[in-house]
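# Give me a model of this one.
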Amino acid sequence: MTHDWVPGRAAGDDSDLLQILGPDGQVTRRDLPCPGDDVVREALRLMLLSRALDEKCIRLHRQGRLGLYAPVLGQEAAVVGSHLAIDPAVDWLVPASREQPAMLRHGWPLDRLFASLLGRIEAARIPDDVRMLPRQQAIATQLPHAVGIAWASSIRRREGVTLAYCGDGATSEGDFHEACNLAGVMGVALVLVIINNQYAISTPVSKQTRAPRLADRARGYGFPGVAVDGNDLFAVYEATRQAVERARTGQGPTMIEAVTYRIGFHNTSDNSSLYREPGEVAEARQRDPVARLTTYAVTAGLVDRDTLDAQENEVRAEVDAAFERASSYPAPGPEEAFRHVFAD
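Coordinates of the predicted model:
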């Protein structure tokens, strides 16, 4: 966690970001460990599953068969790389609004995810044995809850770490600052991942803050912050692994800023062409995290093209089957508005 910002860094200069796997799929840092082969294979499958889920949900929304959906497109390495560093059996996950692959890996069945998008309330419930909060659409309000979970775990002497996500827009909310301050004061076992995808809906980061890096804010709360190349699964995984190790050994919270780019729209109600230039998006596609990891995996002999093709077909079939199951679940009636609200 020594990648501090150097005063005078030029705008757009990413030389301060921790990077292990370059855009060409080649390792750029030999002094830092790469994830094991099994981790890379699991990461690649989760990222392909995430892409298949995005494609399916966008298509269903366009057909009027699915509600609002926020794609993960372009942010897969930031989400998957960080989640692979925790243990769903003992650790808590507190997502924001577009961490679908992390939620699936943590134990939320794919058909239940679809049920939530279809409004099938009871079928969408997170299983009781899954240590995870629901997705949060109200910006940053999940963060005080994440600190509360981590603090409660400490009081109850539980070993688990809490991994929480938020976007760059959430760092402009009061709940973000209150949560970070309490986390620092109490020294809780929290890993906070800021997925800086450059836009809070249509507001760019440059109009949200004058801070050179969002991770620099961690200093004000008394714990480490590190900015990483959010399109580099290896860098995200390593930074999170170190942060989880710190948390498990009682050294308190860590803030990780994963600098990435939201290639797709904010959600299916958004027209991102109104506030972004086509060239900007095209340039971001050159840093596609899935293509980067795929190149590495093929070059390293972990997979071949035939295997990848088969895996893409497999995850698409998995997504289709999960949607069909979710579609068969009963739709809620008016009484559902009162269920779990009143005692009688």
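# drop to CA atoms for contacts and neighbour counts, all remaining ones
Will do.
# ok, how many other residues are close to Thr307?
Thr307 has 12 neighbouring residues, counting by other C-alpha atoms under 10 Å.
# And the helix or strand hosting it, how far out from the chain middle?
Secondary structure from DSSP states H and E places Thr307 in helix 305-327. From the chain centre to the centre of helix 305-327 is a distance of 21 Å (C-alpha atoms, centre = their mean, to the nearest Å).
# Kindly report the same for stretch 36-43.
18 Å.
# residues in contact with that stretch?
80-81, 84, 297, 302 (C-alpha atoms under 8 Å, 6 or more residues apart in numbering).
# Mind doing that once more with 6 Å?
If you take C-alpha atoms under 6 Å, 6 or more residues apart in numbering as the criterion, stretch 36-43 is touched by no other residue.
# If we go by neighbour counts, what in it is buried?
In terms of neighbour count (16 or more other C-alpha atoms under 10 Å), stretch 36-43 has its buried residues at 39-41, 43.
# same check, this time on stretch 65-80
Residues 66-67, 69-80 are the ones in stretch 65-80 that count as buried (16+ other C-alpha under 10 Å).
# Could I get these in CSV, plus columns for distance to Ala123?
Shown next, in CSV, are those (distance: C-alpha to C-alpha, whole Å):
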residue, distance to Ala123
Leu66, 16
Gly67, 16
Tyr69, 18
Ala70, 20
Pro71, 22
Val72, 23
Leu73, 26
Gly74, 29
Gln75, 28
Glu76, 26
Ala77, 29
Ala78, 29
Val79, 25
Val80, 25
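# this one next, for a side-by-side:
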Amino acid sequence: MTRTQAPRSSPSRTSPSHLLPTEEPLALLRPDGTPVEGSPLVMPADDVLVELYRRMVVGRRFDTQATALTRQGRLAVYPSSRGQEACEIAPVLALRPDDWLFPTYRDSVALVSRGIDPAQTLTLLQGGWHLGYDPYEHRVGPQCTPLATNTLHAVGFAHAARLKGEDTAALVLLGDGATSEGDTHEALNFAGVWQAPVVFLVQNNGYAISVPLDKQTAAPTLAHKGIGYGVPSVLVDGNDAAAVYAVVRDALRTGGPTLIEALTYRIEAHTNADDATRYRTSDEVAAWLARDPVDRLSAYLTARGLLDERTKDDVAREAETFAAAVRAALNVDVEPDPADLFEHVYATMPAHLRAQAEFLREESA
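Model prediction:
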């Protein structure tokens, strides 16, 4: 800009205070299951709370079964989400029928809760060459293994849906480590500029593999980062399923972007290839076990008379039946077809690959 040019005017902006999260995490239930008095959140309906409990119990049993299958060699790798069930189940239950979910590699429980067949959910982690489920059938994007690439996918999808006049929001799941990636910053920036209907749910479980949060950021909270992009932010107790459901439900209905940081904890190791004892203590894990999301909701529902021992037993049996079906599906040996190496790589197969494919067919015959 030259000295004679007038400065470009900036658009009027409201006070940034409405973008900031609360000082303390929002919650509806304390760790012992008693209600939080004076919470600004609206408690979900009783039937929703019971369904949250049921899905978390089934989801946890699926998670432990998948971990066992990894030890048996049936899965190449499995990132457990034990302890994070409230962040897996509650957001999925809050989705509207036309909303889309963009998950990470740790969100298999969320996919199963969305209605995806568990065997199809685990295809990626089994080492299969393709995505095991149809994204359009379930309105779920492919599980994202590279950190934070799904954030950009979600923003692009949500912006496109708005341009087409669709009443659709995108929910993108990510971990605290993904907030250190450039893709997340780009996604938040464009979400703010476009006011795209996308909800970023950061499952802050304290570690990016072995790197603790204080080695990743100096921000007061990850939720505070939203103000830099003009994105309203929320800090919530990520082990309170009722509260997570309430904040995600409300965020999906704003018509714009929201950054939610859910404080939670990964009880198991990062994956079966990780030794978590090298970077955290057993006392730390025990402290978070006392904040268990399933036990918390169970205590509240029991005190309200909405959950009795018979119902608990019924849900436990349902979870065992589900786990048995997962075992049966994953214990089936699939004979791979070598010709699949050439499929779905190019729209038009190059001549040298066509020659190789023909050679393979002749050798196989």
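# TM value for the aligned chains?
Once superposed, the chains reach a TM-score of 0.91 (TM-score structural alignment, normalised by the length of the first structure), with 331 aligned residues with a C-alpha RMSD of 2.0 Å.
# mean deviation of the helix holding Thr307 of the first structure from the second structure?
Taken over the aligned residues, the distance from helix 305-327 of the first structure to the second structure averages 2.0 Å (mean C-alpha distance after the TM-score superposition for the first structure).
# What are the contacting residues of that helix?
Contacts for helix 305-327 of the first structure (C-alpha under 6 Å, 6+ apart): 49, 52, 110-111, 114-115.
# rerun that using 7 Å as the cut-off
Helix 305-327 of the first structure is contacted by residues 48-49, 52-53, 110-112, 114-115 when judged by C-alpha atoms under 7 Å, 6 or more residues apart in numbering.
# Sort out for me which of those are in helices.
Assigned to helices by DSSP state H, the following of those qualify: 48-49, 52-53, 110-112, 114-115.
# Please enumerate the helices of the stretch 101-250 of the first structure.
Under the criterion DSSP state H, counting those that start in this stretch, the stretch 101-250 of the first structure carries helices at the ranges 110-118, 142-155, 174-186, 218-221, 233-248.
# I'd like those as CSV, with distance to Arg210 of the first structure and mean neighbour count appended.
Converted to CSV, these look like this (distance: least, C-alpha to C-alpha, whole Å; neighbours: other C-alpha atoms under 10 Å):
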stretch, distance to Arg210 of the first structure, mean neighbour count
helix 110-118, 36, 22
helix 142-155, 22, 21
helix 174-186, 16, 19
helix 218-221, 15, 16
helix 233-248, 24, 24
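# Let me know which of the ones you listed is the nearest to Lys207 of the first structure.
Nearest to Lys207 of the first structure among the helices of the stretch 101-250 of the first structure is helix 174-186; the distance by C-alpha to C-alpha comes to 17.0 Å.
# Would you check the span in the second structure matched by the closest one?
The aligned range for helix 174-186 of the first structure in the second structure is 182-194, by TM-score structural alignment.
# how big's the offset between that stretch and the first structure?
Its aligned residues in the first structure lie a mean 0.5 Å from stretch 182-194 of the second structure after superposition (mean C-alpha distance after the TM-score superposition for the first structure).
# That stretch: how far from the chain's middle?
For stretch 182-194 of the second structure - counting by C-alpha atoms, centre = their mean - the centre lies 18 Å from the chain centre.
# ditto for stretch 328-344 of the second structure
Relative to its chain's centre, stretch 328-344 of the second structure lies at 27 Å (C-alpha atoms, centre = their mean).
# Also stretch 224-235 of the first structure?
A distance of 12 Å separates the centroid of the chain from that of stretch 224-235 of the first structure, by C-alpha atoms, centre = their mean.
# Same check on stretch 126-142 of the second structure?
Centroid displacement of stretch 126-142 of the second structure relative to its chain, using C-alpha atoms, centre = their mean, is 15 Å.
# just stretch 110-124 of the first structure next, same as before
Distance of stretch 110-124 of the first structure from its chain centroid, counting by C-alpha atoms, centre = their mean, is 20 Å.
# ok, back up a step: please tabulate the helices of the stretch 101-250 of the first structure in JSON lines, including the columns distance to Ile263 of the first structure.
Listed next are those as JSON lines, based on distance: least, C-alpha to C-alpha, whole Å:
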{"stretch": "helix 110-118", "distance to Ile263 of the first structure": "22"}
{"stretch": "helix 142-155", "distance to Ile263 of the first structure": "25"}
{"stretch": "helix 174-186", "distance to Ile263 of the first structure": "25"}
{"stretch": "helix 218-221", "distance to Ile263 of the first structure": "27"}
{"stretch": "helix 233-248", "distance to Ile263 of the first structure": "17"}
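# what's the closest of these to Phe265 of the first structure?
That would be, of the helices of the stretch 101-250 of the first structure and by C-alpha to C-alpha, helix 110-118, which comes in at 17.4 Å.
# Could you measure from Ile86 of the first structure over to Arg219 of the first structure?
In this view, Ile86 of the first structure and Arg219 of the first structure are 24 Å apart by C-alpha to C-alpha, to the nearest Å.
# no, scratch that, I was asking about Gln142 of the first structure
As judged by C-alpha to C-alpha, Gln142 of the first structure and Arg219 of the first structure stand 22 Å apart.
# Strands of the stretch 51-200 of the second structure, start to end?
Per DSSP state E, counting those that start in this stretch, the stretch 51-200 of the second structure carries strands over the ranges 100-102, 170-175, 198-204.
# Quick check: buried residues in the helix holding Thr307 of the first structure?
Neighbour-count burial for helix 305-327 of the first structure, counted by 16+ other C-alpha under 10 Å, picks out 308, 311-312, 314-316, 318-319, 322-323, 326-327.
# Phe342 of the first structure -> the second structure?
Matched to the second structure by TM-score structural alignment, Phe342 of the first structure sits across from Tyr346.
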